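**Q** Sequence first, then the predicted structure, then my questions.
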Amino acid sequence: MTDISYRLAQKRNIITELPGPRSVELAARRRAAVSAGVGASTPIYTADADGGVIVDVDGNSLIDLGSGIAVTSVGASHPAVVAAVAEQAARFTHTCFMVTGYEGYVELAERLNALTPGDHEKRTAFFNSGSEAVENAVKVARLATGRNAVVAFDHAYHGRTNMTMALTAKAAPYKTAFGPFAPEVYRMPASYPYRDGLSGEAAAKAAIRKIETQIGAASVAAVIIEPVQGEGGFIVPAPGFLAALSDWCTANGVVFIADEVQSGFARTGAWFAVDHEGVVPDIITTAKGIAGGMPLAAITGRADLLDAVHPGGLGGTYGGNPVACAAALAAIDAMAELDLAGRARAIEALALPKLRALAGTGVIGDVRGRGAMLAVEIVVPGGDEPDAALTKAIAAEAFARGVVVLTCGSYGNVIRLLPPLVISDDLLGEGIDILADVICDLTS
């Protein structure tokens, strides 16, 4: 990574109890004003953030190993993104691209058409969130194929709208009591090497057999999958799994949708996670890391698919907001200039040996991931029984020591690490060492 300068000191500095008095005060105001349905992973409130640190309203500086769930890959206040946002906001904040267009939307679409996998002709449309992108990708696939069925997978997470809840596998907290869900969604077994022990080809064969027998290829509009499953546990499929699914889709006229909302934009050590497998999706959905923290999402895919939609069939009032597009162009430039894909690979090389050294604790079922999308699966010693309670305790104690980590997994037993790609080696190493100390302390 090219050397960068930071606006804030890149160090952990805890000066109050966590949460501190100002955060406690804000928590009380939150309870009186904000829906209880909006959760929180930590009890602090942010005042500033830069590089790999979050500074809360009480002046505590914490190591950020979450990136706002893979959003602030270039940092939470990258100067180029800040400048692009300020410049665009000073000119105009909104016109609605469906009313009067603007160059930023077109330029960003051109960038994504060139950047995403494959050298075929592509088109792009912008939305506000990953859920919207996924939902619109399904709309496109159904219209273009004239079919209805959509295949999703075990451990999948695709969002919180009605359609994307149907695609999402985990019930609590995402789906519980929110049904009925969108119909014609079918769930198939995914590749989970730690738990199924199957090769990629064998896992794909099992999934395809079920698709053909339970749905029928001629009824399937789309197969949608996260190339590295996110909320389901940062599951990296066995080699060959994605390619076999993609080949089957091509042979049967099915749209292959890669949901790269969490794994895209250099997070896994390549521009997109499918690049590791040499897979070219028909449609790719992106969000999160695309715009340096501004709300933006996209679908990019084959021109014949996206152009099949009638005018007005895609869009939205805020989709491709000019300020968000300006931020995305600046963020993508920063990713390229700083070689953040290479930086993600360096993060993997630094973190994985430290995490794998914890095997002696007896609670590490698996250490996995790609680039700066890494995970530790916590189990009961002596087997592979998930230990969600210990996982929660590890995350809580790491926070108490000044390190923000997130949990995930279908069984609630995975610690996930999503550091900003601009984090320094020293700060990353300290954060991983503290996490390791926590695991050792809680299992000794």
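**A** That came through, no problem.
**Q** switch to C-alpha atoms for all contacts and neighbour counts from now on
**A** OK.
**Q** Can you show me the strands along the stretch 51-200 of the chain?
**A** Along the stretch 51-200 of the chain, the segments classed as strands by DSSP state E, counting those that start in this stretch run 53-56, 61-64, 122-127, 149-153, 185-188.
**Q** Dump those into JSON lines; add mean neighbour count and distance to residue 388 as well.
**A** Supplementary listing: those in JSON lines, determined by neighbours: other Cα atoms under 10 Å; distance: least, Cα to Cα, whole Å:
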{"stretch": "strand 53-56", "mean neighbour count": "25", "distance to residue 388": "26"}
{"stretch": "strand 61-64", "mean neighbour count": "26", "distance to residue 388": "22"}
{"stretch": "strand 122-127", "mean neighbour count": "23", "distance to residue 388": "35"}
{"stretch": "strand 149-153", "mean neighbour count": "22", "distance to residue 388": "22"}
{"stretch": "strand 185-188", "mean neighbour count": "19", "distance to residue 388": "24"}
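**Q** and of the ones you listed, who's closest to residue 337?
**A** In terms of Cα to Cα, the element of the strands of the stretch 51-200 of the chain nearest to residue 337 is strand 53-56, at 21.7 Å.
**Q** where's that closest one relative to the chain centroid, distance-wise?
**A** Averaging C-alpha positions (Cα atoms, centre = their mean, to the nearest Å) puts strand 53-56 21 Å from its chain's average.
**Q** Same question for stretch 266-273.
**A** Worked out by Cα atoms, centre = their mean, stretch 266-273 lies 11 Å from the chain centre.
**Q** can you redo the strands of the stretch 51-200 of the chain as TSV with distance to residue 309?
**A** As requested, these are exported to TSV (distance: least, Cα to Cα, whole Å):
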stretch	distance to residue 309
strand 53-56	43
strand 61-64	41
strand 122-127	11
strand 149-153	18
strand 185-188	21
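**Q** then this one, side by side with the first:
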Amino acid sequence: MPSMTPATERDIAAAEAHSAHNYHPLPVVIASAEGAWMTDVEGRRYLDLLAGYSALNFGHGNRRLIDAAKAQLERVTLTSRAFHHDRFAEFCAELAALCGKDMVLPMNTGAEAIETAVKTARKWGYRVKGVPDGKAKIVVADNNFHGRTTTIISFSTDPEARADYGPYTPGFEIVPYGDLAALSAAVDEHTVAVLLEPIQGEAGVLVPPAGYLAGVRRLTAERNVLFIADEIQAGLGRTGRTFACEHEGVEPDVYVLGKALGGGVVPVSAVVASSEVLGVFRPGEHGSTFGGNPLACAVALEVIAILRTGEYQERAAELGEHLHRELGLLVGGGAVEAVRGRGLWAGIDIAPAVGSGREVSERLLERGVLVKDTHGATIRIAPPLVISKGDLDWGLDQLRAVLAG
């Protein structure tokens, strides 16, 4: 366990005393951040190699995003959807265009967007496809992570996410991730959607076999089933493309977006699809008081403008190639069992002899680098896309030093 000053210990103790213990944070208390760096309450700096699980793709305190938020704060922050506001139409039009779709249904968090996508698929199945009422089925993959609501954890295979929350919501069938034959066998006349992460983030940055997403696209098109891509973590520049599905030339029927859409400033999420799909909703059938609020729209519009330059996608691709080349050299030396990922996103399986993912994360913390473990033996690397090559190399040097013991 890293050593802590009395001030840090007091802050952590206070947090532990007054908040539910549904997280196990690393023992650091952040006070400020800029770009790819964060500073704790004692003034110590840390290289952020997590980026808020991809919510901070464009860096801490991105000036364009902060200025957009400040300008909107001075005007109007919330109207609810009871009224129109002057940022809403532009936001919906720009995000729809970015995705090559017609319509946007804005929400706040990723889990809300997934819930919305589930409701959308079911309503589409009943209204458009003609599935008998109450029979709609959605096929998902094992090891998925789409959020933590009751419905979403009903189709999770992670015991920590699922245990003790039953009874569970029916209507889902789980198949192995990357197995196209199993997916094909699961799709029947009652299937309304296939919901997948193009890269499974929480599972350890699992990249499916080449051709899998293209196969899913063909299958769903042939069977009149919606392909819903959860791009909440994988999308918006992280993998070197605007959307991770682009690596296989695939366009899903429905994009589910979140995290980086709010630039790390405000929570923004959205379901984006054709008018045939999202057009099934009528007033009063779904909603959110804060979904599509003026502040969220202002920030998200600036995110979209940033993405349209292509700068961050290019940085993620170039630095990602360097990252994976360097990480690949660690495999086979006894400390790292496997490395996976795409762009500036990697999962690293730590050999048991070195320690758990948590222990490696704590050792990196002592050396000024912030990462996070998942599923025991894996650590994830996902820096803000603004990171410099020099800073990335310094972070990799610290990883090598930790793995060398």
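**A** Cool, got the structure. As the structure is a prediction and not an experimental result, all values here were calculated from the model.
**Q** Just the TM-score for the two chains, thanks.
**A** Scored by TM-score structural alignment, normalised by the length of the second structure, the superposition of the two chains gives a TM-score of 0.93; 395 aligned residues with a Cα RMSD of 1.7 Å.
**Q** now for residue 137 of the second structure: what does it line up with in the first structure?
**A** Superposed on the first structure with TM-score structural alignment, residue 137 of the second structure falls opposite residue 149.
**Q** now swap in residue 380 of the second structure and tell me
**A** Per TM-score structural alignment, residue 380 of the second structure is aligned with residue 416.
**Q** could you list every residue that touches that match?
**A** Residues near residue 416 of the first structure by Cα atoms under 8 Å, 6 or more residues apart in numbering: 66, 233, 234, 373, 374, 375, 376, 405, 406, 407, 408.
**Q** Does it belong to a helix, a strand or coil?
**A** Following DSSP: H, G, I helix; E, B strand; the rest coil, residue 416 of the first structure is assigned to strand.
**Q** so is the closest residue to it other than its chain neighbours in a helix, a strand, or just coil?
**A** Leaving out its chain neighbours, the residue that sits closest to residue 416 of the first structure by Cα to Cα, 6 or more residues apart in numbering is residue 375, at 4.4 Å. For residue 375 of the first structure, the assignment made with three-state DSSP gives strand.
**Q** Pretty sure residue 375 of the first structure sits against residue 419.
**A** No. Assessed by Cα atoms under 8 Å, residue 375 of the first structure is found out of contact with residue 419, at 11.7 Å.
**Q** Show me which of those two is the more surrounded one.
**A** residue 419 (33 against 26; other Cα atoms under 10 Å).
**Q** can you tell me how far that one sits from residue 82 of the first structure?
**A** 20 Å (Cα to Cα, to the nearest Å).
**Q** What residues does residue 98 of the first structure make contact with?
**A** Neighbours of residue 98 of the first structure in contact, by Cα under 8 Å, 6+ apart: 315, 316, 317.
**Q** What's the match for the last one in the second structure?
**A** By that I understand residue 317 of the first structure. Using TM-score structural alignment, residue 317 of the first structure lines up with residue 289 in the second structure.
**Q** And the longest helix belonging to the first structure, how far out from the chain middle?
**A** In the first structure, with assignment by DSSP state H, the single longest helix is helix 425-443. Remark: helix 425-443 of the first structure is offset 23 Å from the chain centroid, using Cα atoms, centre = their mean.
**Q** Check which helices and strands that helix is in contact with.
**A** If contacts are counted by 3 or more Cα pairs under 8 Å, 6 or more residues apart in numbering; DSSP states H and E, helix 425-443 of the first structure sits against strand 61-64, helix 340-356, helix 388-400, strand 403-404.
**Q** if we go to 6 Å?
**A** With contacts defined as 3 or more Cα pairs under 6 Å, 6 or more residues apart in numbering; DSSP states H and E, helix 425-443 of the first structure has no helix or strand neighbours.
**Q** which parts of stretch 271-280 of the first structure are buried?
**A** Of the residues in stretch 271-280 of the first structure, 271, 272, 273, 274, 275, 279, 280 count as buried by neighbour count, 16 or more other Cα atoms under 10 Å.
**Q** Identify the residues contacting residue 186 of the first structure.
**A** Counting by Cα atoms under 6 Å, 6 or more residues apart in numbering, residue 186 of the first structure touches residue 151.
**Q** let's see 10 Å
**A** 149-153, 166-167, 210-211, 214-215, 220, 223 (Cα atoms under 10 Å, 6 or more residues apart in numbering).
**Q** And the residues you listed, which is closest to residue 332 of the first structure?
**A** Set against residue 332 of the first structure, the nearest of those by Cα to Cα is residue 223 (27.9 Å).
**Q** any idea what that closest one aligns with in the second structure?
**A** Residue 223 of the first structure maps onto residue 194 in the second structure, with residues paired by TM-score structural alignment.
**Q** quick one: that match is in a strand?
**A** Yes. Membership of residue 194 of the second structure in a strand is supported by three-state DSSP.
**Q** how about residue 90 of the second structure, what's its partner in the first structure?
**A** In the first structure, the residue matched to residue 90 of the second structure (TM-score structural alignment) is residue 107.
**Q** pretty sure its match is in contact with residue 325, am I right?
**A** Yes. Using Cα atoms under 10 Å, residue 107 of the first structure makes contact with residue 325 at a distance of 8.7 Å.
**Q** Neighbour count for those two, which is higher?
**A** Using other Cα under 10 Å as the criterion, residue 107 of the first structure and residue 325 rank with residue 325 on top: 29 against 14.
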